[in-house]
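> Here is a sequence together with a model predicted from it:
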Amino acid sequence: MEIFKVVCELIIPILIFGVLFAVGKFIHVRLLNSKSRILNPGEYFPDEELETLKQVYYLVMMLIFFAFILYIMIVQANEVFAIAVLQILVSVYVALTLDYSYLKNKILFFLLVPFEAIIFLVFNDFLMIWPIYLMHILVYAYFIKVYFDKFRKYTETNGLGITIILLFAIVFISFIITLFVEGVEPLNSAVMVSNAFTSNGYAILGNSGIGKLTSLVLVWSGYIISGVGTATLTAAIMMRHNQKREKELNKRLDELESLIKNSNNKE
């Protein structure tokens, strides 16, 4: 009976993950082939902001994998459902980004299968195969390195500044300090730090795990959009100022040209 349970805990998550991967692949292809302006980030953000957001994306992925490691190491956690959902979504997303022409990535596909998350959501039970937990800690640590290398390469290739690292360091260190000082779970710590950083108070918003994840998305989305709005307003003011200066310069050039013509006519 125990052997049958172990087999189920291995086979069922792989099958479910495969189905989710296929669905994600279908959606991904449809989005890539879509010509809708709504799905084009360039319609919402200037190029400079897109470059910064790409840097933020790499750093956020590192933070998410670090949080997964913390949750694997913390046995007693209240927000298991929300983290399980997030773990499945992130695992499917990362699997979609892999290049399967390499054997290493084919192996990583199976290592990414969130056995513990799927077992919890499907059977409302905890995975009892402990080597898988250790395997996922190593896999998530590997992807932290992968996304850090991508961040460094992208930053160096595009000649971008690394000021964003200072922002990330402040948030990350605050996240760790809050985690231990306040004695809260990683998700609660992330919510508290995010609210404090964006001047929304130092509190946990949301009663459920999904609600807390939603509050995180809303807080940082608002922060990013407000930053873009400020940058756009500044650019508009500068553009208007430059246009005014250009008109004044053209007017003076016209006056100078008229003076030269009048002077030539007198001669």
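Cool, got the structure. Numbers count the residues shown, from 1 in each chain.
> only C-alpha atoms for contact and neighbour calcs from this point on.
OK.
> got a list of what Tyr154 touches?
Residues in contact with Tyr154 (CA atoms under 8 Å, 6 or more residues apart in numbering) are Gln55.
> got it, and the one 3 residues further on?
For Thr157, no residue counts as a contact, taking CA under 8 Å, 6+ apart as the criterion.
> Please tell me how far it sits from Phe21.
From Thr157 across to Phe21, the span is 31 Å (CA to CA, to the nearest Å).
> next one: Ser189
Per CA to CA, Ser189 is found 30 Å from Phe21.
> Repeat that for Leu253.
From Leu253 across to Phe21, the span is 64 Å (CA to CA).
> so which strand or helix has Ile11?
Element membership for Ile11, per DSSP states H and E: helix 2-33.
> Who are the packing partners of that helix?
Of the remaining helices and strands, those touching helix 2-33 by 3 or more CA pairs under 8 Å, 6 or more residues apart in numbering; DSSP states H and E are helix 80-97, helix 115-123.
> so which helix or strand takes in the most centrally placed residue in the chain?
With distances taken as CA atoms, centre = their mean, Tyr57 lies nearest the centre of the chain, 3.8 Å away. Using DSSP H and E, Tyr57 sits in helix 47-73.
> How about Val171?
Here Val171 is assigned to helix 163-181, by DSSP H and E.
> May I see the buried residues of that helix?
Buried residues in helix 163-181, counted by 16 or more other CA atoms under 10 Å: 171, 174-175, 178-179.
> Go ahead and measure how far that helix is from the middle of the chain.
On the basis of CA atoms, centre = their mean, to the nearest Å, helix 163-181 sits 16 Å off its chain's mean C-alpha point.
> could you point out which element follows that helix?
helix 186-197.
> So which elements touch that following helix?
Contacts defined by 3+ CA pairs under 8 Å, 6+ apart place helix 186-197 against helix 47-73, helix 163-181, helix 209-266.
> Turn the ones you listed into JSON lines, columns for distance to Val94.
Below are those laid out as JSON lines (distance: least, CA to CA, whole Å):
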{"stretch": "helix 47-73", "distance to Val94": "10"}
{"stretch": "helix 163-181", "distance to Val94": "21"}
{"stretch": "helix 209-266", "distance to Val94": "19"}
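> Mean neighbour count, these: which tops it?
Per-stretch averages of neighbours, counted by mean count of other CA atoms under 10 Å, single out helix 47-73 among the helices and strands packed on helix 186-197, with a mean of 17.
> where's Asn105 relative to Phe151, distance?
According to CA to CA, Asn105 and Phe151 sit 20 Å apart.
> More neighbours: which of those two?
The residue with more neighbours, out of Asn105 and Phe151, is Phe151; 20 against 15, by other CA atoms under 10 Å.
> I'd guessed that one sits against Met61; true?
No - in this structure, Phe151 is not within contact of Met61 by CA atoms under 8 Å, at 10.4 Å.
> One more to weigh against that first structure:
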Amino acid sequence: MSQSIPVPQAEKASRRFTLEMIGFSDAEKRMLASTFRLTGRRDFCYIEPVELDQRADIYLINADNAEALQSLREHAPNVHSPAVIIGREPVSVGWPFVQKPIQWMRLFEHLDEVMSTALLERSKREKNSDTHWDGQTYRRSIDKKLPAEPVFMPPRLNESVLVVDDSATVRAFMRIKLAPFHFDVDFAENGEQAIEMAQAKSYTCIFLDIMMPGIDGYEVCKRIKSNGDTKKTAVVMLTSKNSMFDKFRGNWAGCDAYLGKPVPENDLLATIARFLPSARS
């Protein structure tokens, strides 16, 4: 039986913060930025500066880069404009540390925590001031850049995702991991249901188990990709099979990516960032 997570008719806007990445290579920045775009579907959203001189609300520091640690001292983040540190080995700089390889949800949680504190402290400063804080007056000279842009983003784009798996455990896992991003998520337990649902509703991405009762995932993927109405839907196969032959069969059927079982959370988020329009734009 198919299941669906209802989506409220009126989504509230996300609170937007400018995040400056310091000490990362261009490739690392692209990888980080693509995944940060997913936060546009969360209550707190983190975006790169649009302009070179745009001030940052929060700093993300690469502790593996000595120059980045020096830059951290120059920027001197504080409770109003905090920092989060990423690195292979912990460093004692007084800010939350996330060890590599990055656990995305843990990183998001640390960012949310320090920004929640920053918002509280900023509100206290405004209440105790005779004039409205303009975002620059109390900032250090290195951070006195352009004024902040509006802090709220438009309501989230409604994107639908279909999870097809006969395992209740896998469906529950996917429900939990996708819930923080407010997707419109449907569930199917077999291939026949998946094909019917894909024809009745437009999905941005389908997570598809290979081994299921009835028709298998390869055949489901082949039918989805051969249908003019559904061929543009991204199909990600969920499989415990990792042989070259299995991947060849999946590629032949038209799948866009593989995720091994059990599904690693970081790989799931990276895959979403790769295929969903809200993460790419």
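Done, it's in. These numbers were taken from a predicted model, which means no experiment stands behind them.
> TM between them?
Once superposed, the chains reach a TM-score of 0.25 (TM-score structural alignment, normalised by the length of structure 1), with 105 aligned residues with a CA RMSD of 5.8 Å.
> Check the secondary structure at Ile132 of structure 1 for me.
For Ile132 of structure 1, the secondary structure call by DSSP: H, G, I helix; E, B strand; the rest coil comes out as helix.
> can you map out the strands along the stretch 101-250 of structure 2?
Using DSSP state E, counting those that start in this stretch, the strands of the stretch 101-250 of structure 2 run over 160-164, 184-188, 205-209, 234-239.
> Please name every helix or strand in contact with the last one.
Packing partners of strand 234-239 of structure 2 (3+ CA pairs under 8 Å, 6+ apart): strand 205-209, strand 257-260.
> Switch these over to TSV; also include distance to Asn251 of structure 2 and mean neighbour count.
Below are these laid out as TSV (distance: least, CA to CA, whole Å; neighbours: other CA atoms under 10 Å):
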stretch	distance to Asn251 of structure 2	mean neighbour count
strand 205-209	13	25
strand 257-260	8	19
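> So for Pro277 of structure 2, which of the ones you listed sits nearest?
strand 205-209 (10.1 Å; CA to CA).
> Show me what the closest one is packed against.
Applying 3+ CA pairs under 8 Å, 6+ apart, one finds that strand 205-209 of structure 2 contacts strand 160-164, helix 217-226, strand 234-239.
> quick one, which of those is nearest to Phe36 of structure 2?
Phe36 of structure 2 sits nearest to strand 160-164 of all these, at 19.1 Å, using CA to CA.
> same for the closest one, what does it pack against?
Applying 3+ CA pairs under 8 Å, 6+ apart, we find strand 160-164 of structure 2 packed against helix 168-178, strand 184-188, helix 191-200, strand 205-209.
> Recalculate using a threshold of 7 Å.
strand 184-188, strand 205-209 (3 or more CA pairs under 7 Å, 6 or more residues apart in numbering; DSSP states H and E).
> Distance to Met174 of structure 2 for those strands - can I get that in JSON lines?
JSON lines is the format used below for these (distance: least, CA to CA, whole Å):
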{"stretch": "strand 184-188", "distance to Met174 of structure 2": "9"}
{"stretch": "strand 205-209", "distance to Met174 of structure 2": "9"}
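> what's the single longest strand in structure 2?
Longest strand in structure 2, counting residues (DSSP state E): strand 15-22.
> isn't there a strand covering Leu60 of structure 2?
Yes - using three-state DSSP, the assignment for Leu60 of structure 2 is a strand.
> roughly how far apart are it and Ser226 of structure 2?
Here Leu60 of structure 2 is placed at a distance of 44 Å from Ser226 of structure 2 (CA to CA).
> More neighbours: which of the two?
Neighbour count, other CA under 10 Å: between Leu60 of structure 2 and Ser226, Leu60 has more, with 19 against 14.
> Can you verify my assumption that the more buried one contacts Thr18?
No - checked against CA atoms under 7 Å, the pair Leu60 of structure 2 and Thr18 is beyond contact range at 10.6 Å.
> Dump the helices and strands packed on helix 2-33 of structure 1 into CSV; add distance to Leu15 of structure 1 as well.
Listed next are the helices and strands packed on helix 2-33 of structure 1 as CSV, based on distance: least, CA to CA, whole Å:
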stretch, distance to Leu15 of structure 1
helix 80-97, 13
helix 115-123, 10
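> so which of those helices comes closest to Ile27 of structure 1?
Nearest of those to Ile27 of structure 1, taken as CA to CA: helix 80-97 at 10.6 Å.
> Output the contacting helices and strands for the closest one.
helix 2-33, helix 115-123, helix 209-266.
> and the first one with helix 115-123, angle?
Pointing back at helix 2-33 of structure 1 there. 100 degrees (axes from the mean of the first three to the mean of the last three CA atoms, to 10 degrees).
> okay, the angle between helix 2-33 of structure 1 and helix 80-97?
On the basis of the same axes, to 10 degrees, helix 2-33 of structure 1 is oriented at 60 degrees to helix 80-97.
> Now do the buried residues in helix 2-33 of structure 1.
For helix 2-33 of structure 1, the neighbour count (16+ other CA under 10 Å) marks 9-10, 13-14, 16-18, 20-21, 24-25 as buried.
> and what of the second one?
The neighbour-count criterion (16+ other CA under 10 Å) identifies 115-120 as the buried residues of helix 115-123 of structure 1.
> Does Arg16 of structure 2 touch Phe44 like I think?
Yes - look at Arg16 of structure 2 against Phe44 with CA under 7 Å: they come within range, at 6.1 Å.
> so how far does stretch 121-132 of structure 1 reach from one end to the other?
Separation of the first and last residues of stretch 121-132 of structure 1 by CA to CA is 17 Å.
> if we can go back for a sec, can you say which of the strands of the stretch 101-250 of structure 2 is nearest to Gln99 of structure 2?
Of all the strands of the stretch 101-250 of structure 2, it is strand 234-239 that lies closest to Gln99 of structure 2, at 27.3 Å by CA to CA.
> what's the angle from that closest one to strand 205-209?
Relative orientation of strand 234-239 of structure 2 versus strand 205-209 (the same axes, to 10 degrees): 20 degrees.
> From Val181 of structure 1, how far off is the residue nearest to the centre of structure 1?
Relative to Val181 of structure 1, Tyr57 of structure 1 is positioned 28 Å away (CA to CA).
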